[in-house]
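1. Sequence and predicted model, in that order:
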Amino acid sequence: MKKIWYLCTLLSLSAPLAQAQLNAHPEAYKIDKKDIKRAHELISTPVKQPLVLPNPNPDAQWFPDASLGLFMHWGIHSVVGAQPSWDMIANYEWGGRVSPPDKYYALAERFNPRDYDPNKYLKAAKDAGFTYAVLTTKHHDGYALWPSKYGIGTKQYMNGRDLLKEYVDACRANGLKVGFYFSPRDWHYPGLMHPNEFDAKTWRDLPPITDSTANQQAYEQFLAFVMAQMEELLTRYGKIDMLWLDGMNWRGVADMHTEQVYAWIRSLQPGILVNDRWANIVNPDNPQGNGVSFGDFTTQFECTLPTYIPSRWWDHCDIWTSTPGPGWGYDPNGAFRPLSWFFRHLAASRSLGGNFLINAGPSGDGDMHPNFYKQTDSIARWMQHSKESVIGAGPTPGVQLSNVMITTRGNDWYLHLLPDFKKKVSARTGKQPSELILLRTGERIPFDYNDGFVTFVLDPSKRTTTDDVVKVVM
């Protein structure tokens, strides 16, 4: 049945277009003069003093111990399991399945999440050790999941239903920090994208900008639009813990006035955390970004295993499913990566002092794939015995001190034996531990200590396919 559903989904990508199109609802982009004036004043006024990073506000200090977050890319693309936004770009390596844009935007007519119950999957995440969540309020396609004053979204297509309020309420009900993903760049905004940019073969073939003054004015109008939407996000839902931005740009304008914008964001939400991607454009074919990394936390390790400490606070975001095509969006196949992959990325992030933000997109109906719940159930069982080794655990005292990854808590170490590790464990503790404990069973592990080094071999009968954690009690 699932194969039949997926085949029907793929066939639907070539279905006739509905009324929603790239240039639909032009009235939603008539920006008020007061909003334009505010944007102009913001970029014309230098910040009074340099912004302190990370945010020193007491309400922001949860981040270093957060450890594990749930990223959710959700929107009109979820209806057919498409790559968010990028699938409207023809001939693009990481998209192109729902091009041209009119075909992609026709999905807005079909997006009506009748089974949307964020409490269900956020409770499953909480039980599995997740401490925060980040939902795409608006991706590059411009479709807003709340009834915004400007742009397209639920205001035009879902009778003004506010999908964000339900999400925020569910986060708070489950004790999760509330995160909003927001894309400043909006491909539905008139004038942001040249028609050639919707095809990877022609997207660099662009006409020159002949009137820089008019272009600057157009940029300020777009900034006014973006700020108005961000203001809605930061004033309608109470305290927001994180704003995960994903690239502001306007062709011909180099300075995106990052520090002024971030200071303005803090004026609305003093305890908020903002990542490093306002002016730093990160795309699937350029995961390292093209700009200066400036924010409360950095995001260098997109879809790549962390290998070093990039900044004081940082997160590693990656995709939980592996089916080619949907990418960051909903995977109709539910092809979640093995638990060994999950624990490798979680341990790597925590051992270097970062958080692991892992993405699983809900379906167009609003629920997670059944395999999501199987994964979270398995992780919850692991957390019952080994949670202390990752959630809120400290970083390694030195990657050179062991042949396995280390996390810490106080003076104690946690050695992470992943499934592909079959050797003798060696850890340079510098002093003899009082005992070694296999967290999964609670039993003591025999070990040798010589010249500052602890060595042991974990019996194969005690190994699993997840992460076998041995606690070194000092």
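-> Structure received. What you are looking at is a predicted structure, and each value in this text was computed from that prediction instead of being measured.

2. only C-alpha atoms for contact and neighbour calcs from this point on.
-> OK.

3. now what about stretch 261-272, what contacts it?
-> Defining contact as CA atoms under 8 Å, 6 or more residues apart in numbering, one finds that stretch 261-272 is touched by 42, 47, 51, 55, 57-60, 231, 234-235, 239-243, 274.

4. Write a ChimeraX command that selects only the buried members of the residues you listed.
-> For the buried members of those, the matching ChimeraX selection, counting by 16 or more other CA atoms under 10 Å, is:
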select :42,47,55,60,234,239,240,241,242,243,274
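
5. Among the contacts of stretch 261-272, name the ones in helices.
-> 42, 231, 234-235 (DSSP state H).

6. Roughly how far does residue 386 sit from residue 118?
-> 27 Å (CA to CA, to the nearest Å).

7. Can you tell me the centre-most residue of the protein?
-> For the chain, the residue nearest the mean C-alpha position is residue 71 (4.4 Å; CA atoms, centre = their mean).

8. Which residue, other than its chain neighbours, is closest to it?
-> Distances taken as CA to CA, 6 or more residues apart in numbering put residue 359 closest to residue 71, at 4.2 Å, once the chain neighbours are dropped.

9. before we go on, here's another structure to hold up against the first:
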Amino acid sequence: MNATRALWLSIMLTLTAAPLAGAQQDAYVPETDPLVLKKLDQWQDWKFGFMMHWGPYSQWGIVESWSICSEDVPWCERPKGISYVDYKKKYEQLPTTFNPTRFDPAKWARAAKDAGMRYVVFTTKHHDGFSMFDTKQTDYRITAANVPFHTNPRANITQEVFGAFRAQGFGIGAYFSKADWHHPDYWAPEWATPDRNVNYDTRKYPERWQRFVDFTHRQIGELTSQYGPLDILWLDAGWVNPRSHPDARAGSGEATWPQDIDMPGLASAVRHNQPGLIIVDRAVGGRYENYRTPEQKVPETELPYPWETCMTLGDSWSYKPGDNYKSAREIVHLLVDVVAKGGNFLLNVGPDANGELPAVALQRMREVGAWMKTNGEAIYASRPIAPYREGKLRFTALKDGTVYAIYPAGNEEQQLPATIILNGVIPAKNATMRILGSPAPLSWRREGKGTAIGIPAAVRKQTVGAYAWTIRISEIRKPPPPTLAGS
């Protein structure tokens, strides 16, 4: 690495990761297509997914795309002493040095499988417009002649990722940004680019906007017709939607004009290519947001529609050297909390410039996977059951009536307590119980309105050091049916 590049990288590492951008949402509209409903039910069985933000920006170890957005917010910061115009030119040249020769998607897929993950969502194109697939619609792509990696047998990265994860039995999701800051019909070169939005009035230049809409439909058409079976189309850039904001202020992230990419036409086309495809027009709402995606947070309560927490393992969505990775204990606790509330958990790791997952991230994934090997039956194919949580306990249930009470370990807690009390869940008269990871049956008794479960010392010792413990309850007492008015 030469001195100039080293200095450049050291400056870039001061930048922080941006949130996946959102917008005001319309009300959730339940899906009616039976094929989509069937796929949503399958997706809800998977529970734990793997996401990767990756592109030429990984060479600088910076936030994905956002540093070329001219908004005065922390995640759009650029190094001091360089003009916006010069910075953007340097950023747009990053593909000419992008050569991730250690890219081996089979290793990624094995690591994700060992972590207990069941589906993948890969960034085929982020807001900066660089396509990580062999699109025929633009030369700003991984297979272009000026990209060193284009001669590699694995140059069509999206195809390779999907194939490797499909071989491991994963559900396949394509992340795609509806915005494209490289396209001249989105950020038109005639005018300045003050924010994330299209930089001209789409009502004044409808033909120009239509060219961009057609371009977007063609790219998504390629992904849904040339890359094998897909389960999820995960659309980002929620500000690209039909709404207009007459009172939008500079820096608000809103535009006064609509950015309608014809979601009805797009949905019809992609579901012709991929019947039953789940569409996630995230942060928009309406008919084409089949599930919602709270970002970097877990809702306080269960939600009345399908949903998925998307969250980073570190602080950044994209690769950042020395990132602050969450512990395996924290990831397990988050997963348990999400699943108990009826959601899925999509965990993101950014590969580095060579195409490798960071060593610390891989270690965390192995540690989470070890817990899942013992406790996964309480996670996969589960559904929420009231009261969802009770003190430290979280509850899940299978369709056959089996119920699980999951006890997350406190920071200093190495063993289960000798007795656990249940109040909201009442075991059936002949129910059996055991701790996952131990074959020994547990004794239990009713105490007033609660249930006391005894944990033998041998079981506590056998399961010492777990991130969370799971009690399997074979059957619970069904609540009485509600009394009908007038009966």
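-> Arrived safely, thanks for sending. Please read all numbers here as calculations on a predicted model, not as lab measurements.

10. re the thing from before, export the ones in helices among the contacts of stretch 261-272 of the first structure as a markdown table, with columns for distance to residue 457 of the first structure.
-> As requested, these are arranged in a markdown table below (distance: CA to CA, whole Å):
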| residue | distance to residue 457 of the first structure |
| --- | --- |
| 42 | 61 |
| 231 | 56 |
| 234 | 52 |
| 235 | 55 |
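
11. Pick the one among the residues you listed closest to residue 453 of the first structure.
-> residue 234 (51.6 Å; CA to CA).

12. What is the aligned counterpart of the closest one in the second structure?
-> When the second structure is aligned by TM-score structural alignment, residue 234 of the first structure is paired with residue 224.

13. Touching, that match and residue 231? I think so.
-> No - judged on CA atoms under 8 Å, residue 224 of the second structure makes no contact with residue 231 at a distance of 9.9 Å.

14. show me where the first structure has helices.
-> Using DSSP H, helices in the first structure cover 2-12, 33-44, 63-66, 101-105, 118-127, 154-157, 163-173, 212-235, 258-268, 339-351, 370-386.

15. Now distance to residue 185 of the first structure too, for those helices, in TSV please.
-> Converted to TSV, these look like this (distance: least, CA to CA, whole Å):
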stretch	distance to residue 185 of the first structure
helix 2-12	27
helix 33-44	16
helix 63-66	26
helix 101-105	16
helix 118-127	26
helix 154-157	18
helix 163-173	20
helix 212-235	8
helix 258-268	14
helix 339-351	29
helix 370-386	30
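
16. got a list of what the match of residue 234 of the first structure touches?
-> 230, 270, 273-274.

17. again with residue 332 of the second structure
-> 368, 371, 467-468.

18. Of the residues you listed, which are reproduced in the first structure?
-> With both residues aligned by TM-score structural alignment, their matches' CA atoms under 8 Å, the contacts of these that the first structure also has are 467-468.

19. Greatest separation within the contacts of residue 332 of the second structure: which pair is it?
-> 368 and 468 (10.9 Å).

20. re earlier: and the contacts of stretch 261-272 of the first structure, which of them are in strands?
-> Under the assignment DSSP state E, those contribute 242-243, 274 to strands.

21. out of the residues you listed, who's nearest residue 140 of the first structure?
-> residue 243 (15.4 Å).

22. residue contacts, the nearest residue to residue 464 of the first structure once chain neighbours are set aside?
-> Leaving out its chain neighbours, the residue that sits closest to residue 464 of the first structure by CA to CA, 6+ apart is residue 419, at 6.6 Å. By CA under 8 Å, 6+ apart, the contact set of residue 419 of the first structure is 340, 463-468.
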